[in-house]
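Undergrad: everything below, folded, please.
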Amino acid sequence: MNQIPDALYSDQENTTWVIVGASRGIGLEFVRQLLAREERIIATVRETNADHASALWGQAGGDHGRCQMFICDILSEASIVNFVTQLVAIPNLKIDYVVLNAGVLRYPNRATETSFDEFAFHLHTNTIGPIITAQKLLQTSIPIGTIVFMSSDSGSAGNFREVEDGFAAYAASKAALNQALRHMAAELRRKDDDTIILAMHPGEVATDMSNINVPWEIEGVITPEQSVTAMIDVIQSKGIQHSGTFWTWQNQVSQPSTGRGNL
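TA: The predicted structure follows:
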């Protein structure tokens, strides 16, 4: 699906971003804003269906020299490996930022009602897929600066959100993601690997995934543009000393047993 000759990237010094899950919502907004900043972008979609990726091509189509599109289905290890293999083949590739944005919320998913398959689907999409994608990237020789996992305050263990009826599988998958990425950061430190691992809470963002009817009032809803503008600044402000930490789009870090978005 990559239609851009690698030669177009020769002698370019732009920051390179990999956006996994870029066909809509927050991921698509990352592509839009990064193109405006004249960054180099490697964007992924899950399906080969051109209609599904039309919004992404609408953003990238006017500047194919700085945005490449690949297939990466995080529910398939083979698809992840194939994507990473294609990246390895790009000469002199250096990745500054990876944003693992792919995720799912099927509402409701109550612990007292959800099926085995439905619970597993949330875990595979929100936890296992992103972690394995990061793992495969880290196992290459590609220099990687920062890997960002899109998390949620719903996965907070320190600030249980009891009002969120019907979010059990989703919250559990994000809590598992938070723990796994903390272990990943610690493991990298033990290997003297300077790749920074971060979790981000994007805020209550008005996207297709969040377009559900819930019996409580959701406060502070923001647009994808507001969320991504803020998150880019937060992501770029973090150093190796922050690896394994969880930040909100408002640049607030969680501490044990305090605040929204605790790991």
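Undergrad: for the rest of this, base every contact and every neighbour count on C-alpha atoms.
TA: OK.
Undergrad: contact partners of stretch 211-227?
TA: Residues outside stretch 211-227 that contact it (C-alpha atoms under 8 Å, 6 or more residues apart in numbering): 25-26, 29, 107, 163, 202-207, 249.
Undergrad: most surrounded residue in those residues?
TA: In terms of neighbours by other C-alpha atoms under 10 Å, the contacts of stretch 211-227 top out with I26 at 25 neighbours.
Undergrad: which ones are touching that one?
TA: 101, 207, 224, 227-228.
Undergrad: just the buried ones among these, please.
TA: Those of these that meet the buried threshold are 101, 224, 227-228, by 16 or more other C-alpha atoms under 10 Å.
Undergrad: what's the longest helix in the chain?
TA: Longest helix in the chain, counting residues (DSSP state H): helix 168-190.
Undergrad: so what touches the helix or strand following that one?
TA: Next helix or strand after helix 168-190 toward the C-terminus (DSSP states H and E): strand 196-201. Strand 196-201 is contacted from outside by 145-153, 178, 181-182, 184-185, 231, 239-240, 242-249, 261, using C-alpha under 8 Å, 6+ apart.
Undergrad: give me the angle between strand 196-201 and helix 168-190.
TA: Comparing the axes of strand 196-201 and helix 168-190 via axes from the mean of the first three to the mean of the last three C-alpha atoms, to 10 degrees yields an angle of 160 degrees.
Undergrad: how about the next helix or strand after strand 196-201: buried residues?
TA: For strand 196-201, the following helix or strand on the C-terminal side (DSSP H and E) is helix 224-236. If you call a residue buried by 16+ other C-alpha under 10 Å, then helix 224-236 has these buried ones: 224-225, 227-228, 230-231, 234-235.
Undergrad: which is the next helix or strand following helix 224-236?
TA: Following helix 224-236 in sequence order, the next helix or strand is strand 245-248 (DSSP H and E).
Undergrad: which helices and strands does that next one pack with?
TA: strand 196-201 (3 or more C-alpha pairs under 8 Å, 6 or more residues apart in numbering; DSSP states H and E).
Undergrad: switch to 10 Å and redo it
TA: strand 144-150, helix 168-190, strand 196-201, helix 224-236 (3 or more C-alpha pairs under 10 Å, 6 or more residues apart in numbering; DSSP states H and E).
Undergrad: of these, flag the one that's most buried.
TA: Among the helices and strands packed on strand 245-248, ranked by average contacts under mean count of other C-alpha atoms under 10 Å, first place goes to strand 196-201 (a mean of 26).
Undergrad: helix 224-236 and that one, what's the angle between them?
TA: Between the axis of strand 196-201 and that of helix 224-236 there is an angle of 150 degrees, by the same axes, to 10 degrees.
Undergrad: let's see this one next to it:
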Amino acid sequence: MNFRLNNCKHALIIGAGHGIGLGIVQILLENYSGISIKATYRRKDHALDLLDLKKQFPKRLEVIELNPTKEEQINAFAQEHTDSSFDLIINSVGLLHTKKISPEKGLREFDPDTFLELIRVNAMVTPLLAKYLERNLSDSPGLFATVSAKVGSIEDNKIGGWYSYRASKAALNMLIKIIAIEFERKRKKCLVLAIHPGTTRTELSEPFIDRTSYIIHETHETASNILNIINNRELSETGKFLSWDGGEIPW
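TA: From the prediction side, this is the model:
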């Protein structure tokens, strides 16, 4: 049994105010006319393009202000949508840096508050979404995916650094694996995946773009890659960590 985007009727994209999440919403609206979308954003001033999309697709797109790191807000959303069934849920929320936070180059820069904040944003959101929205997942089959990062792979780590970000993504990957196992035990027809989007030109990566030797993708390219990866995937592939090019990444 396979997950197919053409069979989807309802999608929920978390963290769609800008970046990759916004790109996913745009492509779904433009290329999959049968899908209605609920898209969340945290800050209105960072979600102007998403709000413009709402004007273009008023019947197919609903935008919702939501801070996904607040359990009570996710719970409230779930309570308001008890009759909703989602064929597709994608969490694209992520944090690498702020004005006060930068990736650590070495142990001397390790900061407990930074570590806890990255765990809170990068790792905690996904199990909260699964906890409250599990009953909303379609059995037709459905898909629950999270945007992760290759730097969260323990086996692939050859250069070190970025303690908090790497650890938060490694934790996220473990959580995705656990969720996949639990859903299988409950005989849910739901594909659960962690997806590495590749290096993408976003606010998250902008300070580091010039230093990388990796291929740099624009957000619409990354969004398209992610949707291509999940489309037509077999349910037996649940619990995998996949790269933007379709390859499997070691944990």
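Undergrad: of the buried residues of helix 224-236 of the first structure, closest to M69 of the first structure?
TA: V228 (19.7 Å; C-alpha to C-alpha).
Undergrad: need the counterpart of L88 of the second structure in the first structure.
TA: In the first structure, L88 of the second structure lines up with Y97, judged by TM-score structural alignment.
Undergrad: can you tell me what I19 of the first structure aligns to in the second structure?
TA: Correspondence of I19 of the first structure to the second structure, assessed by TM-score structural alignment: I13.
Undergrad: surely that match is in a helix?
TA: No - under DSSP: H, G, I helix; E, B strand; the rest coil, I13 of the second structure falls outside any helix and is assigned strand.
Undergrad: separation between R46 of the first structure and M69 of the first structure?
TA: Distance, R46 of the first structure to M69 of the first structure, by C-alpha to C-alpha, to the nearest Å: 11 Å.
Undergrad: between these two, tell me which one has more neighbours.
TA: With neighbours defined as other C-alpha under 10 Å, R46 of the first structure and M69 compare such that M69 has more, 24 against 20.
Undergrad: corresponding residue for the more buried one in the second structure?
TA: Checking TM-score structural alignment: M69 of the first structure goes with V63.
Undergrad: isn't that match right up against R43?
TA: No - with contact defined as C-alpha atoms under 10 Å, V63 of the second structure does not count as touching R43 (11.8 Å).
Undergrad: overlap in contacts of those two?
TA: G17 (C-alpha atoms under 10 Å, 6 or more residues apart in numbering).
Undergrad: what residue of the second structure takes the place of D153 of the first structure?
TA: For D153 of the first structure, the residue aligned by TM-score structural alignment is K150.
Undergrad: isn't that match up against A167?
TA: No - assessed by C-alpha under 10 Å, K150 of the second structure is found out of contact with A167, at 11.4 Å.
Undergrad: secondary structure class of the match of M69 of the first structure, three-state.
TA: Once three-state DSSP is applied, V63 of the second structure turns out strand.
Undergrad: quick one, what contacts the spatially closest residue to L123 of the first structure that is not a sequence neighbour?
TA: Leaving aside its sequence neighbours, L123 of the first structure sits nearest to S173 (C-alpha to C-alpha, 6 or more residues apart in numbering; 4.9 Å). By C-alpha under 10 Å, 6+ apart, the contact set of S173 of the first structure is 103-104, 119-128, 151-152, 154-155, 167.
Undergrad: repeat the analysis, applying 8 Å as the threshold.
TA: Taking C-alpha under 8 Å, 6+ apart, we find S173 of the first structure in contact with 122-123, 126-127, 155.
Undergrad: one step back: so the nearest residue to the match of M69 of the first structure once chain neighbours are set aside: helix, strand or coil?
TA: Nearest-residue entry for V63 of the second structure: A39, 4.9 Å, with adjacent residues in sequence omitted and distances by C-alpha to C-alpha, 6+ apart. On the three-state scheme (three-state DSSP), A39 of the second structure is labelled strand.
Undergrad: trace A39 of the second structure over to the first structure, please.
TA: By TM-score structural alignment, A39 of the second structure lines up with A43.
Undergrad: again, but for L48 of the second structure
TA: For L48 of the second structure, the residue aligned by TM-score structural alignment is S54.
Undergrad: what about its match, neighbour count?
TA: By the criterion of other C-alpha under 10 Å, S54 of the first structure has 14 neighbours.
Undergrad: aligned to S227 of the first structure, what sits in the second structure?
TA: Looks like S227 of the first structure aligns to T222 there (TM-score structural alignment).
Undergrad: meant to ask about S79 of the first structure, not that
TA: Using TM-score structural alignment, the partner of S79 of the first structure in the second structure is Q73.
Undergrad: show the contacting residues for its match.
TA: Contacts for Q73 of the second structure (C-alpha under 8 Å, 6+ apart) come out as 66-67.
Undergrad: list the buried ones in the host helix or strand of it?
TA: Taking DSSP H and E as the definition, one finds Q73 of the second structure inside helix 71-80. If you call a residue buried by 16+ other C-alpha under 10 Å, then helix 71-80 of the second structure has these buried ones: 71, 74-75, 77-78.
Undergrad: for G246 of the second structure, which three-state class applies?
TA: Following three-state DSSP, the label given to G246 of the second structure is coil.
Undergrad: which of the residues in the host helix or strand of L35 of the first structure are buried?
TA: Using DSSP H and E, the element containing L35 of the first structure is helix 25-36. Going by neighbour count (16+ other C-alpha under 10 Å), the buried part of helix 25-36 of the first structure is 25-35.
Undergrad: go on, stretch 123-140 of the first structure?
TA: Within stretch 123-140 of the first structure, the residues that count as buried by 16+ other C-alpha under 10 Å are 123-134, 137-138.
Undergrad: state the pair within those residues that is farthest apart.
TA: It's L123 and L138 that sit farthest apart of those, by C-alpha to C-alpha, at 21.2 Å.
Undergrad: what do we get in the first structure for F3 of the second structure?
TA: So F3 of the second structure corresponds to nothing, using TM-score structural alignment.
Undergrad: matching residues in the second structure for the longest helix of the first structure?
TA: Across the second structure, the stretch matching helix 168-190 of the first structure (TM-score structural alignment) is residues 163-185.
Undergrad: average distance between that stretch and the first structure?
TA: Relative to the matching residues in the first structure, stretch 163-185 of the second structure has an average distance of 0.9 Å after the fit, by mean C-alpha distance after the TM-score superposition for the first structure.
Undergrad: quick one: that stretch to chain centroid distance?
TA: Centroid separation between stretch 163-185 of the second structure and its chain, computed with C-alpha atoms, centre = their mean, to the nearest Å, is 12 Å.
Undergrad: just stretch 57-74 of the second structure next, same as before
TA: Centroid separation for stretch 57-74 of the second structure versus its chain: 14 Å, with C-alpha atoms, centre = their mean.
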